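> Compute the structure for the input listed below.
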Amino acid sequence: MRSKTIRVAVSALAVGTVGVLLAGCGAGDSPAEGEFTVTMAALQPAPSFDPAVINNGPLYNYAASAYETLVFPEADGTLTPGIATEWEYIDNTTLTMDIRDDVVFVDGTGLDADLVVANIERYRTTPGPYQSRMNSIDTVTAVDEDSIEFILNTPDLSLPQAFSLTPGMMVSQAAIDDPSILQSETAGSGPWMLDEYIDGSEYTYVRNPEYSGPLDVEPDVLRYVVITDLTAQLNALLAGDVDITVAQWTQRETAEQQGMAAVGGESNVGGLWLMDREGEVVPALGDVRVRQAINHAIDRESLGEALWSTFQRPTAQVFGTSTNAYDESLDDYYEYDPDRARELLAEAGYADGFDLPILSRTTFGDSARLEATLPFLQEVGINATIVDRTNDYYDAMAAKEFAAAQSQQNGVTDAYVGASNLLVANSQVNPFGVTDPELDALMADAAAELDADAAAEKWQAVSAWVVENAWFAPISYYHTHNLYNPETLAGVELSAGQTVALPFTWVRP
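Below you'll find the predicted structure:
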């Protein structure tokens, strides 16, 4: 049963048109007797329906709704069977995996081990946010119809966790043969499938009659309505036009005062990504003393509190408390010390400062954070400016147009995953491909360690190296929040590593 699609080119949903698009089928209403429909406000339209290009965050539900993963992540982060019924490390470089024999895609075709292999090979060769997570795979082969074997080029005990995200989402053979299909329709075996959409504005998913997986989901219809402004999202929730939204901490307080419910938790680290660590575009950033000066210039305590109130934790490290790389002592490694920042700039030959255009975007509050950060940099003589590239943020990053970016990282629940997302040469946020032999050796040593306590110590050494060499200038680990109407949704959970509540957790009133 192939999903029905309607493709109409329109601009992103304007605030004033929310009521028009939702007219006739309000949030919580049922299009047919007995159906449970949930409408969620989405910050961004779907770039496509190809899971290979979708990251954790506001885009994730476009893929998670329609595709099963090899490994399923429970809300607490526990990994349970999905398409894979079991998996086992024979040793630290050999992983075997058995797959279900009842998987059926929306086009009526089935899944076997060869198709799983083809999917994983596609993730290995398709540029996207998780391509670097496949770096540890040397070969993946089908042992028989329902089992596969991975031979790794380096120990990587986190692969099952990677396969609980988009790299574990399997698409049909038709989509493997012609990936352009995924520009206009879903091709998965998940609980729901795309039914219709107005491109850039509204997306409707319905139950997939072919779904045979282990999940017992409740919503019959999912509707994602694009509202790119958080204030407009809150207004839509309070008006009853949507059932669930993402929010900032100030909006959470407002919504709870008006009877709405909220879930949230520490999930994101936000700040400056100092990407040009060899000085290719901005020579000054090639000097570690300059990057350290930037870190000393930022008052994390006051800036974090102004941006996120008590829903944050100032930090100088990019690994969070949910990973074994977290080291509490690194949170305050760089004291706020403008004088020390000026001294380091002078030692590096930049006593008179330098120009630093910083890539930013209006989504996720990045530009607002950067506007609050700039005065600290300017105080020590760095002429930092904002360049808004909301519409082609990652393209501008990949093209190496900017030495630094205002950014945030979410969903890191494993040190190896965090390193793959942030540090390796082909990670999306390392566009200059900067590597260092000492860091590479530290990461390889940590990844190969099988003893949990020893592995934690080694991953903390990785984090310490990154902090000392100032590859980033984080501000805080901050909370993300989801608001929902308790009259139309009885329960919502924010799963570990996610910033947007997944539809698997939505419960009928």
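
> Only C-alpha atoms from now on, for both contacts and neighbour counts.
OK.

> quick one, what contacts G264?
479-482, 494 (C-alpha atoms under 8 Å, 6 or more residues apart in numbering).

> now, which of the residues you listed lie within strands?
Mapping these onto strands (DSSP state E) picks out 479-482.

> ok, so of the residues you listed, who is nearest L274?
Checking the ones in strands among the contacts of G264 against L274 by C-alpha to C-alpha gives H479 as the nearest, at 22.7 Å.

> and the closest residue to that closest one other than its chain neighbours, how many neighbours does it have?
Distances taken as C-alpha to C-alpha, 6 or more residues apart in numbering put E266 closest to H479, at 4.0 Å, once the chain neighbours are dropped. Using other C-alpha atoms under 10 Å, the number of residues around E266 comes to 23.

> The one 10 residues further on too?
By other C-alpha under 10 Å, the residues close to D276 number 26.

> and R291, that one's in a helix?
Yes. Under DSSP: H, G, I helix; E, B strand; the rest coil, R291 sits within a helix.

> Give me the secondary structure label for the nearest residue to it once chain neighbours are set aside.
Excluding the flanking residues, the one nearest R291 by C-alpha to C-alpha, 6+ apart is A470, at 5.5 Å. Counting by three-state DSSP, the backbone at A470 sits in coil.

> Tell me how far A470 lies from T17.
45 Å (C-alpha to C-alpha, to the nearest Å).

> do N383 as well
In terms of C-alpha to C-alpha, N383 sits 40 Å off from T17.

> neighbour-wise, which of those two wins?
N383 (16 against 11).

> pretty sure that one is touching I358, no?
No. Counting by C-alpha atoms under 8 Å, N383 does not reach I358; the two are 10.2 Å apart.

> Sequence B follows; please return its structure for comparison with A:
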Amino acid sequence: MRRTSGPLLAAITTTTLVALATLSGCTDAGTGSGAAGGGKSTLTLGMTQDIQGWDPTSQPSYQGWASSAVYDSPIRCDATGKPQPYAAESFTFKPDNTGVTLHLRQGMKFSDGTPVDAAAVKASVEYAGKHGGSAARFERMKVTTPDDLTVVITYPEANPLLSARLCELRLASPKYTAAGETNKAPVGSGPYTLDASATTAGSQYTFVKNDSYWDSKSYPYKKLVIKVITNETATINALKTGQLDGSLITQATYSQAKAAGLKIAAQKSQVTRLLITDHLGKKVPALGDVNVRRAMNMVFDKEALAKNLYRGLATPTAQIFRTGSDAYIDDLKDPYPFDVEAAKKLMAKAGYAEGFTLEIPYMQGQGLDALMPVVKQQLSLINIKVKQKTLSGPNAISELLSGKYPVPFWQLGNFGDSRLDIADYLLPDGIWNVSHQEDATVNKHWKKISTVAAEKSAEDQQAINRYVVDQAWFVPLAATSMFYAHSADIDVRPANDSDGLHPVLRDFQ
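Okay, here's the model as predicted:
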């Protein structure tokens, strides 16, 4: 799972066990198959976590179907991260990545009847710059409006992530955001509107189609129902019995879903890893030696992990970037083969033959439960004593990212636009670079990346990739997939999700 944006991080800090209540009161089956005889009626999707309210700045990309139902963005990013028209029917980015001009569609309206015009887009950018966990991404944008349908956004220096940020931006009615009650009900311009009378927070959210939406044909269902079911067994049962048309599942229930005749869409877009962010050794001196970091890589039999622990549903990898992205190196061989004896020699060379103690944070229920004992066992082979720090409660993610623990253990997604991976995982202000340490080599290449178009930055992105592999900033354990199970009665197009997490709302046909 990708866990990089402020709203997204907030979204995974709570787990609500409402599955049985959701299902016991349910009499409707998912009706995505309603096309037989009279058009498509209802699409019923499962969510493994509750939504985090309706504020436009608190909308995650992970399982963000509710957000996509009610909110538009100025542009959307396709599966490779490239910008495509959305509320803006056309746009022009400055070649030096310092700004963009957007030309909005005519006639769009928010659900309260106010127009989606240049003033509304400006208000949404300014609101995003003052609210939510991602405010820093928008606060320095300057917005001017030459006319009602033209928006000019400038940035004080080159920002290669400008298109990605505008894909994240949710457009909301200025009246709605100004009223200060953004969590009561959403007021956006999306393909659906919330049916509050058929919604129970924490359990079920119901939406009705906005027939006046500019791209209504891409959303064929008259009604969208999202059920919050956090128990995976309950999710599989709901899929089997037709109470859900689709939901995310994991390797643990993959075989059950297959046996039940469900269709499964897989997206290989995650790498489970240890993030060695203290590569200067400021908090844990041993981590400042590259030989220690390399030794940590060499005690894991990645082939065996992929085959046995992940049931053959993962592949070994030496790099953190998504296959096909600009930073990915096709012919990169793993420089750290499984070799415990060689790892011990590296530890001795670094002066740490006797090892050291390393505290690693861990959260239950995030797909790492079976892997954590393996991490402890294998690192013990080179005398690294792992103290497992179990994090829980509403502050677990913020504690994980606080910098207190310089080696987070997580399965992180890979963006279609690999510049986002570099920004989040490698730059000193990256949210997952929890030690926030500078590196001259990374900074040198990032400076060059920042001032050119994405397609011209591949050489420098790959140089960064080679560098962090050589310096062993990560211990990549496996390239894993997100699995989305769905009824054979609905058509799920190849995913358009730039985060590579799951089908987006427009993929359900």
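
> Can you find the partner of the residue nearest to H479 of the first structure in the second structure?
In the second structure, the residue matched to E266 of the first structure (TM-score structural alignment) is K268.

> Quick check: the aligned residue for S325 of the second structure in the first structure?
So S325 of the second structure corresponds to T323, using TM-score structural alignment.

> so what's that match up against?
Going by C-alpha under 8 Å, 6+ apart, T323 of the first structure touches 412-415.

> Around the equivalent of P47 of the first structure over in the second structure, how many other residues sit close by?
P47 of the first structure maps onto Q52 in the second structure, with residues paired by TM-score structural alignment. Neighbour count for Q52 of the second structure, taken as other C-alpha under 10 Å: 17.

> name the element Q52 of the second structure belongs to?
Per DSSP states H and E: Q52 of the second structure is located in neither a helix nor a strand.

> Surely it touches T14?
No. Checked against C-alpha under 8 Å, the pair Q52 of the second structure and T14 is beyond contact range at 9.4 Å.

> still on that earlier bit, just the buried subset of the contacts of T323 of the first structure, please.
412-415 (16 or more other C-alpha atoms under 10 Å).

> just those now: which is nearest P431 of the first structure?
Using C-alpha to C-alpha, those come closest to P431 of the first structure at V412, 19.5 Å.

> Look at the closest residue to L274 of the first structure other than its chain neighbours and say how many residues are nearby.
In space, and not counting its chain neighbours, L274 of the first structure is closest to A404: 4.7 Å by C-alpha to C-alpha, 6+ apart. A count of nearby residues for A404 of the first structure, using other C-alpha under 10 Å, gives 23.

> Could you find the counterpart of A404 of the first structure in the second structure?
So A404 of the first structure corresponds to V407, using TM-score structural alignment.

> OK, contacts around its match?
V407 of the second structure touches 274-278, 359-361, counting by C-alpha under 8 Å, 6+ apart.

> The same query, at a cut-off of 10 Å, please.
Residues in contact with V407 of the second structure (C-alpha atoms under 10 Å, 6 or more residues apart in numbering) are 273-279, 284, 287, 358-361, 400, 433-435, 473-475.

> need the contact list for the equivalent of Q233 of the first structure over in the second structure.
In the second structure, Q233 of the first structure lines up with T235, judged by TM-score structural alignment. Neighbour list for T235 of the second structure: 19-20, 23, 46-48, 227-229, 243-244, 246-249, 253, 485 [criterion: C-alpha under 10 Å, 6+ apart].

> Check W249 of the first structure too.
Applying C-alpha under 10 Å, 6+ apart, the residues contacting W249 of the first structure are 255, 264, 307-312, 478-482.

> try K387 of the second structure
357-361, 376.

> which ones among the residues you listed are found in strands?
Reading strands off those with DSSP E, I get 357-361.

> which of these are buried?
The neighbour-count test (16+ other C-alpha under 10 Å) applied to those identifies 358-361 as buried.

> which residues do N383 and I358 of the first structure both contact?
L374.

> Just give me the match in the first structure for R294 of the second structure.
Looks like R294 of the second structure aligns to Q292 there (TM-score structural alignment).

> Count residues in the vicinity of the residue nearest to that match when sequence neighbours are not counted, would you?
Of all residues not flanking Q292 of the first structure in the chain, A470 sits nearest, at 5.6 Å (C-alpha to C-alpha, 6+ apart). Using other C-alpha under 10 Å, A470 of the first structure is surrounded by 26 other residues.

> Rebuild the contacts of K387 of the second structure as TSV, extending it with distance to D147 of the second structure.
Compiled in TSV, those are given as follows (distance: C-alpha to C-alpha, whole Å):
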residue	distance to D147 of the second structure
T357	62
L358	58
E359	56
I360	54
P361	51
K376	60
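
> Now for these: which two are most distant?
Of all the pairs that these form, the one spanning the most space (C-alpha to C-alpha) is T357 and P361, at 13.2 Å.

> residues shared between the contacts of those two?
Joint contacts of T357 of the second structure and P361 (C-alpha under 10 Å, 6+ apart) are 386-387.

> Can you classify V386 of the second structure by secondary structure?
strand.

> Now it. Nearest residue, chain neighbours left out?
Nearest one to V386 of the second structure, counting by C-alpha to C-alpha, 6+ apart, is L358 at 4.9 Å.

> That neighbour matches what in the first structure?
That one, L358 of the second structure, aligns with L356 by TM-score structural alignment.

> Likewise for N383 of the second structure?
By TM-score structural alignment, N383 of the second structure lines up with G381.

> quick one: that match and A341 touch, right?
Yes. The pair G381 of the first structure / A341 is scored as a contact, 9.5 Å apart, by C-alpha atoms under 10 Å.

> Between the two, which is the more surrounded one?
Using other C-alpha under 10 Å as the criterion, G381 of the first structure and A341 rank with A341 on top: 25 against 20.

> Quick one: map the more buried one onto the second structure.
Under TM-score structural alignment, A341 of the first structure pairs with A343 in the second structure.
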